[in-house]
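S.K.: could you work out the structure for the sequence below:
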Amino acid sequence: MAKNQPVKTVKPDDVLGDAEAKMQKALAGLHHELQTIRTGRANPGMLDRVSVDYHGTATNIKQVAIIAVPDARTITLAPYEKSLLGEIEKALQRADLGITPTNDGTVIRLNLPPLTEERRKDLTKQVKKHGEEAKVGVRNARREAADVIKKKEKDGLPKDDAKRLDDQLTKLTDKLTAEVDKIVLAKDNEILAK
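M.R.: Just a heads-up that it's a prediction; the model follows:
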């Protein structure tokens, strides 16, 4: 080994910590994706991906308007600058939320229609797809960590320690996979509730 190359040592707990961080990132991604899915109940999270042209710059809608939920089926947007009403309305139409914005001159209202049975089924399919993607992220993090453990074992990590780490990794994977299932089930129930 050359003198100038640092020796990289990875502690066993670092392997688990890194794997858990990657798994948690997959879980956070799932939460974010599910927040944007319309459940029939008004949720400002539906607007997370909507951008408005603010003086030539694409700006998140939450930075240019006060967003409120006065009741279960209505979202209101009151722009900080009245001149942005038209831009906000256009941005909402482009966002293809399945909701037509109503501009009364001071506030934009989004009235959520009740979900049809067919739309509910489509949404539950989307939720399951996002859940499956999160599970893939968890499994990929597990596989990467398992590869590191195997490499460490070849580099001299005792077999018992490698087995213990792998068992802990499996428990962590099972725990977070079950968490994904729980989140998906809760979102499905929210969508299917009438």
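S.K.: from here on, contacts and neighbour counts on C-alpha atoms
M.R.: Noted.
S.K.: list the buried residues in the helix or strand containing D161.
M.R.: For D161, the host element (DSSP states H and E) is helix 159-192. Buried residues in helix 159-192, counted by 16 or more other C-alpha atoms under 10 Å: 162, 165-166, 169, 172-173, 176-177, 180-181, 183-185, 187-188, 190-192.
S.K.: tell me where this structure has helices.
M.R.: 12-35, 85-94, 117-154, 159-192 (DSSP state H).
S.K.: make CSV out of those and add distance to I75.
M.R.: Putting those into CSV (distance: least, C-alpha to C-alpha, whole Å) gives the following:
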stretch, distance to I75
helix 12-35, 15
helix 85-94, 12
helix 117-154, 20
helix 159-192, 18
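S.K.: out of these, which is closest to N60?
M.R.: helix 85-94 (10.1 Å; C-alpha to C-alpha).
S.K.: show me what that closest one is packed up against.
M.R.: strand 51-54, strand 101-103 (3 or more C-alpha pairs under 8 Å, 6 or more residues apart in numbering; DSSP states H and E).
S.K.: to compare against the first, here's the next sequence to fold:
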Amino acid sequence: MSTSQILKDAKAGMEKALENSKKEFAGIRSGKASPNMLDTIKVEAYGSFLPLNQVASVSAPEPRILLVTPFDKGQAKAIEKAIRESDLGLDPAHQNGIIRVPLPSMTEQRRKELVKILHKLAEDGKIAIRHARTDARDKIKKLDGVSEDEKKSAEKELQKVHDDEIAKLEALLKTKEAEVMAV
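M.R.: Reported below is the predicted structural model:
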């Protein structure tokens, strides 16, 4: 394995961690309704727990309302229960096979709680990026037949990639934090 291959693998791992953080940030509620908000909800259906998007379609026809349309009308009660019991603090209403999920206006305290959650998710993303860097650094140090200068150069490049990915994550965090705190 060459240093360029190790760097390429490390960059892919770091980008994967960044994408994961992006998805988790999308699940945090900001001021307006987003179908992604319900992505983390699992529904008990057909004897197992399935992601909500596999048993229903979610749309946001208005800024403060989500519409959940079950693929199987018999699953409406289970979907409603899963949404109600999630930690999102939502109160769905079932009517004619469609579940309406009104989003309550957020208080200042709730916004601050969400910002804390965002910071925790961002820290998890940073840890994943650091793990990718550490693994790559260890592989570089163990390479045989490669000069010390080449190893040092690869480590510097690895640190630069790491710093770039952390900066991207910080930018994502700042954007989402501003979105959550906006009234």
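S.K.: what's the TM between chain one and chain two?
M.R.: The TM-score (TM-score structural alignment, normalised by the length of the second structure) is 0.93; 183 aligned residues with a C-alpha RMSD of 1.4 Å.
S.K.: one step back: quick one: average offset of the helix holding D161 of the first structure versus the second structure, please.
M.R.: On superposition with the second structure, the mean distance recorded for helix 159-192 of the first structure (mean C-alpha distance after the TM-score superposition for the first structure) is 0.8 Å.
S.K.: ok, which of the helices of the first structure comes nearest G56 of the first structure?
M.R.: Across the helices of the first structure, G56 of the first structure has its closest neighbour in helix 85-94 (11.1 Å, C-alpha to C-alpha).
S.K.: residues in the second structure aligned with the closest one?
M.R.: Mapping helix 85-94 of the first structure onto the second structure (TM-score structural alignment) gives residues 76-85.
S.K.: could I get the buried residue list for that stretch?
M.R.: 76, 79-80, 82-84.
S.K.: ok so, going back, out of the helices and strands packed on helix 85-94 of the first structure, which is the most enclosed?
M.R.: Comparing these by mean neighbour count (mean count of other C-alpha atoms under 10 Å), strand 51-54 ranks first with a mean of 18.
S.K.: residue range for that strand in the second structure?
M.R.: Under TM-score structural alignment, the match for strand 51-54 of the first structure is residues 42-45.
S.K.: with the first structure superposed, average distance for that stretch?
M.R.: Stretch 42-45 of the second structure, aligned to the first structure and superposed, deviates on average by 2.4 Å (mean C-alpha distance after the TM-score superposition for the first structure).
S.K.: and the helix holding D161 of the first structure with helix 117-154, angle?
M.R.: Using axes from the mean of the first three to the mean of the last three C-alpha atoms, to 10 degrees, the direction of helix 159-192 of the first structure lies 170 degrees away from that of helix 117-154.
S.K.: gap between helix 159-192 of the first structure and the chain center?
M.R.: Relative to the centre of its chain, helix 159-192 of the first structure is centred 17 Å away, using C-alpha atoms, centre = their mean, to the nearest Å.
S.K.: related to what we said a few turns ago, show residues contacting the match of strand 51-54 of the first structure.
M.R.: Applying C-alpha atoms under 8 Å, 6 or more residues apart in numbering, the set of residues contacting stretch 42-45 of the second structure from outside is 49-52, 55, 75, 78-79, 82.
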